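>>> My questions are about this predicted structure, shown below with the sequence.
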Amino acid sequence: MAIFNNSDIFGQTTPGNSMKWEFTEPEQNTFTFSDGEETITLAKATDKKVRCHNLVWTAELPTWVSGGSWTNETLSAVMQTHITKEIEAYGDGCYSWDVVNEALSGSGYTSNVFLDVIGEAYVPLAFQYAEAAVKNAGLSCKLVYNDFGIESPGEKNAAAVAMIKKIQAQGIQIDGVGFESHFSTSYYPTTSDQMTAMKAFTDLGLYVQVTELDVACSSASPDPSELAIQAQAYYDTVSACMQTENCTGMTVWDFDDQYSWIQPSTNDGEGAADLFTADLSPKPAVTAVSEAIEGESCSVCS
């Protein structure tokens, strides 16, 4: 916990699973918020902000939602209740909410129960419900769309821009966009491409953040040359944010390899994606991130 608690290293945190629908409303109208409250308590103890994550997502849904027999009206009501209850429960412990997570696939929408029943309108509707819940509770938290694959120019980035313009056209609150930024040593966008992708959203008056950054290596035991490539990927991403007006934060998706979601057994042999090893030894990427923040050239990159 010493690394997590060090506010010189981390100033905000995101719960990985504890605030997702499957864990907060496992049965209809049966709510449990205790695990998420633990994250908020830990964060408050060291003056960290909490990016609360997430309200509506196609994955990690309880079966009563994903397998239910719904109409537009009944599913919309369920979504409204869930969003409202969760925002009220965590209150000012959240400085922002990922309202909708990963709604897009390529140039279109990801198939899920909300799309199948409500249609594309479920996305602005979720933001509408979130906006109302925030205002009715007297809160001031930001409302965010979060996704992967939008970190460089292309069809998914363009689709996200188009979707957000529709939300804005309806006068519904949306404040920011989260760039998940799950990369690997075999693929990561250039600093220039990431800046272009970010500008597509800041031009809409939104802020952007890097929200789930990690860089997978080809194995759990990368050699020094691959660690230098990993450092370059971290450096380029942090540099893009630092050079983009209204890029307001960067979050890594776990900071040590022991707890990373990227493990060789489940990711085709890939691993070692985080800043620190499983025994909490810093990798070259730690130096690279620090140098990117300071605007210095990378001394450990390839």
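Okay, I see it. No experiment lies behind these values; they were computed from the predicted model shown.
>>> drop to CA atoms for contacts and neighbour counts, all remaining ones
Fine.
>>> Run through the helices of the stretch 151-300 of the chain in chain order.
Assigned by DSSP state H, counting those that start in this stretch, the stretch 151-300 of the chain shows helices spanning 155-169, 191-202, 224-242, 284-293.
>>> of those, which approaches Asn101 most closely?
Of all these, helix 155-169 sits nearest to Asn101, with 11.6 Å by C-alpha to C-alpha.
>>> quick one: that closest one to chain centroid distance?
Helix 155-169 sits 17 Å away from the centroid of its parent chain (C-alpha atoms, centre = their mean, to the nearest Å).
>>> Show me what that helix is packed against.
Of the remaining helices and strands, those touching helix 155-169 by 3 or more C-alpha pairs under 8 Å, 6 or more residues apart in numbering; DSSP states H and E are strand 104-105, helix 191-202.
>>> hang on, the earlier thing: with mean neighbour count and distance to Met79 added, can I get the helices of the stretch 151-300 of the chain in CSV?
Shown next, in CSV, are the helices of the stretch 151-300 of the chain (neighbours: other C-alpha atoms under 10 Å; distance: least, C-alpha to C-alpha, whole Å):
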stretch, mean neighbour count, distance to Met79
helix 155-169, 18, 17
helix 191-202, 20, 26
helix 224-242, 23, 33
helix 284-293, 21, 39
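>>> and those as a markdown table, adding distance to Lys44?
As requested, the helices of the stretch 151-300 of the chain are exported to a markdown table (distance: least, C-alpha to C-alpha, whole Å):
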| stretch | distance to Lys44 |
| --- | --- |
| helix 155-169 | 32 |
| helix 191-202 | 29 |
| helix 224-242 | 25 |
| helix 284-293 | 24 |
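>>> Use this one as the comparison:
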Amino acid sequence: MNSKTTLFLAALGLLSLGATTAQAQNAPVLQQAEGGTAGADWLSQTASGVQYVTVTPTATINAQNPGTAARVITYSVTFPGAGSYDLYARVRVGSAGANDDSFYYANGFGQKLPADDSNWITVNNLNAVGYPSGSGNVAVEGAGGAGSGVWKWLNLSRFNGGEAPISFTVSAGALTQTFQLGAREDGLDIDKLVFGQTGLFFTTDQLDNNQQGTATPPVTFVPAGPPMAQGKPKFLGGVWSTPQKVFFNKYFNQVTPENAGKWGSVEGTRNQMNWAELDSSYNLARRNGFPFKMHTLIWGAQQPIWIENLSDADQLAEIREWFQAVAQRYPNIDQIEVVNEALNDLPLNGSTGNNGPNTPGSGAGNYYNALGGAGATGWDWVITSFQLARQYFPNAQLLINDYGVITNNTNAQRYLNLVNLLVARNLVDGVGIQGHAFETRGIPAATLAANLTTLASAGKPLYITELDIDGVNSSGQLDDAIQLAEFQRIFPSLWEHPAVRGVTLWGYRPGHWRSTQGAYLGMTDNTERSAFVWLQNYVRTTVLGTRTSAAAAAVRLFPNPAADGRFTLTGTEQMTHLRITDRLGRVVHEQALRGQATVPLQLKLAAGLYAVQLLDAQGGQATSKLLIE
């Protein structure tokens, strides 16, 4: 190659590099929401120094498009250079929450047909996602976890709110483009839009101040892990949902889906199954070897509306189909909350329990009578539910779950009576006890512990299934000291009770169902509140009792050493749970036991030393070392 050719190619390379660099430095493009040409249904308002647009109240919401030109805003946007841009929006969800949290943006540049679904992308479910302004050094990516009533940013090009999101491509010959927004629900306020270059990371401060993003994500706190209860004889789990999944396996070693496993979430439309989020939570558990608990099969809330008016026979057939579909898709479920809140929320329209009244269309299911209603026992519908669950899930640990059952002895006794009906029929393997802040606040820890003991008298292990503790003061402001004191007061009485085999936190990040009450433990930028720091240290350093009962002392393991992972346990009639851990305390096998005298096992385990733990319902343990050759 001669020198002229070399210089020519080098010059081309510099030109190419210069073009790439210039494109990579395209400034973000700010568009005030009120700066467009608005249809008649849009209003421009100002409050607390913020000018924004909102839509006039209406009872009509088109499913997939604005519907009319009156519900469209049109903008002319000039870009600094060619390239791909993500669309960011600063929005505020109104007081109606899920009824104030959706709008449309155009599926590409140009004038769109208001009533053509293909021209618009639906953005829904904004009630519990987004990043509040001033939320710290965190990139606006994915869902976030901000709630309603706050100004917050979303990267619409990275958030699927009902339809697949898009980025926007600008060519060098067409830097000025027409862009449109469409109205869906009233009650949603929109302050401004930003087109930021795809591939760059923007914090809320950068978006608020129209500053350029960075090529590398901002540095945020990263927890070191491992899960705080790793190697312990009981788990500390978490609820899984999009806002809660960040660093999940750094903190928790058990998985419960928050809403994804409720029948109304999966089959909101008859015979159209939405498994996506439930798949994600199940797969997370399987990848990490964590126990997975299905929440929930039968409940008096969040059930399909379409089932309410079917005949009893058709309802029962649909319930069977629902059980069978879950069993086939998730063959290795560890635990199932078969019936949720039986004492408080019947699956019956007209019921006036603590969550009622259950009105038609409320999602109560209205299949109470299809399952047998009260019947001779007063709880035939619950018994039928568990009989079906035992049929379709023979290898899972079946749980009942309810709230308000350890706050006083009357509630505990009523719950115990129901549990004992199931125990007498060998239908239940564990007792779920919710622990929300509205239950435990003001209740002495000794009362909680005493009622746990009452429920343990049924002879089944106990699980604290939905624990959260608020963290705001009387003015509604975050208060770490209040949350820390309540955790220190409540948590030890639950965690250290010998019959409690696991605790599940019902969320730990913003996007928590009690975000308004400050019940989250971690912040948007991943930093940890005082109660979370204390909780991790407490769980990791507290030595739990290893009481050996007479039943546990009777357990035998042979042969030991074991070849090819084959060995047998005997004397296990009164043992309820088996867990095997490796030398690092990682769980490699776990299963529920139900009165088997002999448990033969053939496990695919690498050669080495393992700990075999068996537990009975009263907290007694048998622990043996197992050598696999």
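Sure, I can see it. Keep in mind that this is a model prediction, so the values were computed, not measured.
>>> So which of the helices of the stretch 151-300 of structure 1 is nearest Asn6 of structure 1?
Taking C-alpha to C-alpha, helix 284-293 is the member of the helices of the stretch 151-300 of structure 1 nearest to Asn6 of structure 1, at 14.3 Å.
>>> secondary structure class for the residue opposite Asp98 of structure 1 in structure 2 once aligned?
In structure 2, Asp98 of structure 1 lines up with Glu337, judged by TM-score structural alignment. Per DSSP: H, G, I helix; E, B strand; the rest coil, the secondary structure class of Glu337 of structure 2 is strand.
>>> ok, for Glu337 of structure 2, nearest residue in space, not its chain neighbours?
The shortest distance from Glu337 of structure 2 to any non-neighbouring residue, by C-alpha to C-alpha, 6 or more residues apart in numbering, is to Leu399 (4.7 Å).
>>> For that neighbour, which residues are in contact?
Applying C-alpha atoms under 8 Å, 6 or more residues apart in numbering, we find Leu399 of structure 2 in contact with 335-339, 428-432.
>>> at 10 Å instead, please
By C-alpha atoms under 10 Å, 6 or more residues apart in numbering, the contact list for Leu399 of structure 2 reads 293-296, 335-340, 386, 419, 427-433, 460-463.
>>> How about Glu296 of structure 1?
Counting by C-alpha under 10 Å, 6+ apart, Glu296 of structure 1 makes contact with 239, 288-290.
>>> hmm, back to that, secondary structure element for the counterpart of the residue nearest to Glu337 of structure 2 in structure 1?
Aligned by TM-score structural alignment, Leu399 of structure 2 pairs with Val144 of structure 1. For Val144 of structure 1, the element it lies in under DSSP states H and E is strand 142-147.
>>> What separation do you get for Asp279 of structure 2 and Arg329 of structure 2?
From Asp279 of structure 2 over to Arg329 of structure 2 the distance is 9 Å, taken as C-alpha to C-alpha, to the nearest Å.
>>> if you count what's nearby, which of the two comes out ahead?
Set Asp279 of structure 2 next to Arg329 and count neighbours by other C-alpha atoms under 10 Å: Asp279 wins out with 16 against 11.
>>> State the next helix or strand along the chain beyond the one helix or strand the more buried one maps to.
Using DSSP H and E, Asp279 of structure 2 sits in helix 276-288. Downstream of helix 276-288 of structure 2, the next assigned helix or strand under DSSP H and E is strand 293-298.
>>> helices or strands next to the helix or strand just after that next one in the packing?
Counting by DSSP H and E, the element after strand 293-298 of structure 2 in chain order, helix or strand, is helix 312-329. Secondary-structure packing of helix 312-329 of structure 2 (3 or more C-alpha pairs under 10 Å, 6 or more residues apart in numbering; DSSP states H and E): helix 263-266, strand 293-298, helix 380-392.
>>> Any chance you could list what contacts helix 312-329 of structure 2?
With contact meaning C-alpha under 10 Å, 6+ apart, helix 312-329 of structure 2 is reached by 261, 263, 266-267, 270-271, 273, 275, 279, 294, 297-298, 307-311, 330, 333, 338, 365-372, 385, 388-389, 391-394, 396.
>>> Need the buried ones from the residues you listed selected in ChimeraX.
In ChimeraX syntax, the buried subset of the contacts of helix 312-329 of structure 2 is picked out as below (16 or more other C-alpha atoms under 10 Å):
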select :261,263,266,267,279,294,297,298,307,308,330,333,338,365,366,367,368,369,370,371,372,385,388,389,392,393,396
